[in-house]
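Visitor: missing the sequence, but the structure's below:
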């Protein structure tokens, strides 16, 4: 059942089993790092780092409230009456008496505690990007199996640390979250090569994997915790279930890589001094006279290609737009509803509920990509057939970013549902095309490294979001001006699809001119063996 490194994907129905298994891995284990919001809810409920909060009411201590504590009296969503709930970042949660929350009729936002949780996610996100580049290099050097084994060990170590966090050892959440994130991303990276098993629909499959990766932040954590498991059993369950990844590692995927299907080549020889007129047999055929032997480009040359540089720029710009919207959604809703916490909480939940539809919308980018591929299949040049189809879905991603930036400038609550839908579609096209483009255009062996470099560059540029946050806080019109600036910024991302279209169109035009010349003027040429060898790609 193991795919050999020289397999061309001709394995019949087994490729569907492998594809389904790859999606399952991404859905359950790939992006648990981004489920941090759910984990924080649990950790606060257990009183992790609650000792940093000043004690009030009946608890021991001075009873005075310092400037680090803010009381927010709101009605609980879990009970009727005038009970109050604990609010952090507009998420209602009633704390138990032992969790460190103050007694009485008001609830508290503890800044020192929140600061530790924010620091944990910041460190985890930074190491996540760095680990992506490191394991991408491991994948390039040592292949799929070694990468997945290291990923497995890292993920298991992270989930075990998350399981044994306690009030006595709260620091375990820092390495635990980081290792869990670092170990999850290679699942997506190594499974994208499964798309090479499909001659059609490969980009759709990559988009589906990205959708599963996005959804994994909520699926397993939500099912486990709300199913009655404690936090420790929840992470032990995840750790045990992660053993399923070894099935694909040793029984489905090859030791190295799944190559793309090879192009069939027909060779014919022409006798010495025979006059020949080379003629295109059909519209999809390519003709070359004495072509050089195909060689794989170097990794360095791939990184220096203008289309890779422009792709990284495209991702970085649009990712800043996405990060800023998600990070400022609470402030945006508060401005729209004049600090009405009930409405803000309602639409915050609605936003993240709609975002869960990413499992459905993520394959849409791949579907568009594959449809355009069919329209370009009659092209004479390879860039026209393989690279140009990406221009349309990439342009759609930029267009959705522009649409989102325009909608948030309109202060209307009636547009919120449309804004959330556009944002979900935008995220799907952003991350699905970020992966699908690399998978389709560059050698499979380089995907992990190129993806890691792209994520690191995007993460570095992503720090601009903090500048936009500060800008928004400086004065009353700050949020409006920051959003207008980002509207201008995202229009720059159209450079990438425009560059692809111009480059591929020029290559196609050159090839058509060459084909006309070859068909017009007969050739009289011999090679060292006295024959003219003509290769025709089908």
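Guide: Received the coordinates, thanks. The model shown is predicted, which means the values in this text are computed figures rather than measured ones.
Visitor: can we go C-alpha only for contacts and neighbour counts from here?
Guide: OK.
Visitor: right, and the helix or strand after the helix or strand harbouring residue 240?
Guide: Using DSSP states H and E, residue 240 sits in helix 231-241. The C-terminal neighbour of helix 231-241 among helices and strands, as given by DSSP H and E, is helix 245-247.
Visitor: can you list the buried residues in the longest helix seen in the chain?
Guide: What stands out as the longest helix in the chain, according to DSSP state H, is helix 111-142. With burial defined by 16 or more other C-alpha atoms under 10 Å, the residues of helix 111-142 counted as buried are 111-114, 116-117, 120-121, 124-125, 127-140.
Visitor: just list the residues touching the most centrally placed residue in the chain, thanks.
Guide: With the centre of the chain defined as its mean C-alpha position, the nearest residue by C-alpha atoms, centre = their mean is residue 431, 4.2 Å away. Residues counted as contacts of residue 431 (C-alpha atoms under 8 Å, 6 or more residues apart in numbering) are residue 210.
Visitor: show me what contacts the nearest residue to residue 164 once chain neighbours are set aside?
Guide: Counting by C-alpha to C-alpha, 6 or more residues apart in numbering, the nearest residue to residue 164 once its immediate chain neighbours are dropped is residue 232, at 6.4 Å. Contacts for residue 232 (C-alpha under 8 Å, 6+ apart) come out as 162-164.
Visitor: second one coming, line it up with the first:
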């Protein structure tokens, strides 16, 4: 029996059980790639694609300070020799770029599968890919370093369907659905802590191989919700019909006042039809949302992908780099709270806009403020990375965590609130695919940052300028919503005036009859 079956009405406490289980899945397996900085550190300590030897004491690698590492690069033409291994850094950056790009491509493909075949088939495919990726990462070695590329790509590809298929759980909650999406996104964000656990376990003497085998085995819990909690197809929004009726209430009243039942019936039938997928994909709101997501995710992924190099550049000492990497991962765990905050802001705005006359004002306008906050956080992060002050790193990590939570919570919540639920997987996949194609340019930024001494700052300044374009989305939504609201207010005002005139005429005729 599927617990999410709502044909007989509200399923009560069961929806909380399903939401809790969905959160656990997102937390343990969703966004492992976001912990790249931690696993990157482990792979470097093991000498994967490395230039310099690392000493080993028992099962624990002994970190050498960067200043003490010998320079084996006789052909290094950089302006400043900082002792880093550019060959290793280049391979790590390329691996992250490929994984984050295929994460987007895989989301689009699995989103299409989800649209065609439903939730169950999508999750089974995702399960197989994730386990295969975990096994490949477990067996990465100096002799087989190439396993790093397909391994992390598979983990990345299989992580996002966990969030996408669990997002529909929010449809079980008529009140606070955006908060549920935010909570799931918070678990997805905080799953970077899994990689932090791998790093801490490695430093304590545990093998990376055994850690990833354990992760692969634990992933079997995903099959529980696949077959017992979630439906084979989708969980639809129960309030969809109410929204459609509210949207055309003014039109229905006008039709009623004009006493044209045929026209009223045609209007109801036309509006009650679900819009086509093509019309949703070409909707300006979706187009600007994709642009907003592409810019925002590039800024975030470039920061995560180059965090190790960024810390090395401003800190120099490996023990300090390791410390601040741990700080960044601990801070990311705060995404549990900040993602809920983004959902709360969205739901709060829905309450503020509930008295609007048009559907655009009631459903689109609530997203304007949280989207603008996300763009502002992206701008603030772009400014902070230009200030190489150690004390500001704590602030940078906090801003990055809040920014990431707002980004991915709203990326999903906006589509879930505006467009038909059965299109969510497909539209989310298209958005992620476009983001992945745009996100592949991060390697070009990384290559640019390695060309000369001041290049990293110049690359960050370029990204800062690019982030300013993300404000196009909330501004467009604000303008379009107000235009639609004014149209409905004018129509409502004319309708009210016609009613008053009609009542006045009837009252006049009544008075005339009484006088006679």
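Guide: Noted; the coordinates are in hand. Quick caveat: nothing in here was measured; it's all calculated off a predicted structure.
Visitor: ok so, going back, and the residue nearest to the centre of the first structure, how far is that from residue 312 of the first structure?
Guide: 12 Å (C-alpha to C-alpha, to the nearest Å).
Visitor: over to residue 486 of the first structure?
Guide: 18 Å.
Visitor: which stretch of the second structure lines up against stretch 241-249 of the first structure?
Guide: Under TM-score structural alignment, stretch 241-249 of the first structure corresponds to residues 218-226 of the second structure.
Visitor: and the matching stretch, how far out from the chain middle?
Guide: 22 Å (C-alpha atoms, centre = their mean, to the nearest Å).
Visitor: give the buried residues for that stretch.
Guide: So for stretch 218-226 of the second structure, counting by 16+ other C-alpha under 10 Å, buried means 219, 222, 225-226.
Visitor: closest one to residue 344 of the second structure out of the residues you listed, please.
Guide: residue 225 (26.2 Å; C-alpha to C-alpha).
Visitor: residue contacts, that closest one?
Guide: So residue 225 of the second structure contacts 18, 21-22 (C-alpha under 8 Å, 6+ apart).
Visitor: export these to CSV and tack on secondary structure?
Guide: Formatted as CSV, those follow (DSSP: H, G, I helix; E, B strand; the rest coil):
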residue, secondary structure
18, helix
21, helix
22, helix
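Visitor: out of the residues you listed, which is most surrounded?
Guide: residue 22 (24 neighbours; other C-alpha atoms under 10 Å).
Visitor: my read: that residue touches residue 166, true?
Guide: Yes. Applying C-alpha atoms under 8 Å as the test, residue 22 of the second structure and residue 166 come out as touching, 5.8 Å apart.
Visitor: where do the contact lists of those two overlap?
Guide: residue 184.
Visitor: save the buried residues of stretch 218-226 of the second structure as TSV, and put in distance to residue 162 of the second structure too.
Guide: As requested, these are arranged in TSV below (distance: C-alpha to C-alpha, whole Å):
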residue	distance to residue 162 of the second structure
219	11
222	8
225	11
226	10
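Visitor: which of those residues lies closest to residue 59 of the second structure?
Guide: residue 219 (26.5 Å).
Visitor: how many residues are close by the nearest residue to residue 462 of the first structure once chain neighbours are set aside?
Guide: Distances taken as C-alpha to C-alpha, 6+ apart put residue 320 closest to residue 462 of the first structure, at 5.2 Å, once the chain neighbours are dropped. By other C-alpha under 10 Å, 22 other residues sit near residue 320 of the first structure.
Visitor: ok, the one 4 residues further on next?
Guide: For residue 324 of the first structure, the tally of surrounding residues (other C-alpha under 10 Å) stands at 21.
Visitor: so where do the helices sit in the stretch 51-200 of the second structure?
Guide: 86-117, 119-138, 148-167, 177-190, 192-203 (DSSP state H, counting those that start in this stretch).
Visitor: tell me the SS of the residue nearest to residue 462 of the first structure?
Guide: Applying three-state DSSP: residue 320 of the first structure is helix.
Visitor: correct me, but it touches residue 464?
Guide: Yes. Residue 320 of the first structure is within contact range of residue 464, at 6.9 Å (criterion: C-alpha under 8 Å).
Visitor: how about residue 384 of the first structure, nearest residue that isn't a chain neighbour?
Guide: Nearest to residue 384 of the first structure is residue 504, by C-alpha to C-alpha, 6+ apart, at 5.1 Å.
Visitor: counterpart of the one you found in the second structure?
Guide: Under TM-score structural alignment, residue 504 of the first structure pairs with residue 481 in the second structure.
Visitor: show me what contacts its match?
Guide: Per C-alpha under 8 Å, 6+ apart, neighbours of residue 481 of the second structure: 360-361, 364-365.
Visitor: how about a cut-off of 10 Å?
Guide: 358-366, 368, 475 (C-alpha atoms under 10 Å, 6 or more residues apart in numbering).
Visitor: which strand or helix spans it?
Guide: Residue 481 of the second structure belongs to helix 472-515, assigned by DSSP H and E.
Visitor: so residue 375 of the first structure versus residue 125 of the first structure, what's the distance?
Guide: Counting by C-alpha to C-alpha - residue 375 of the first structure and residue 125 of the first structure are separated by 39 Å.
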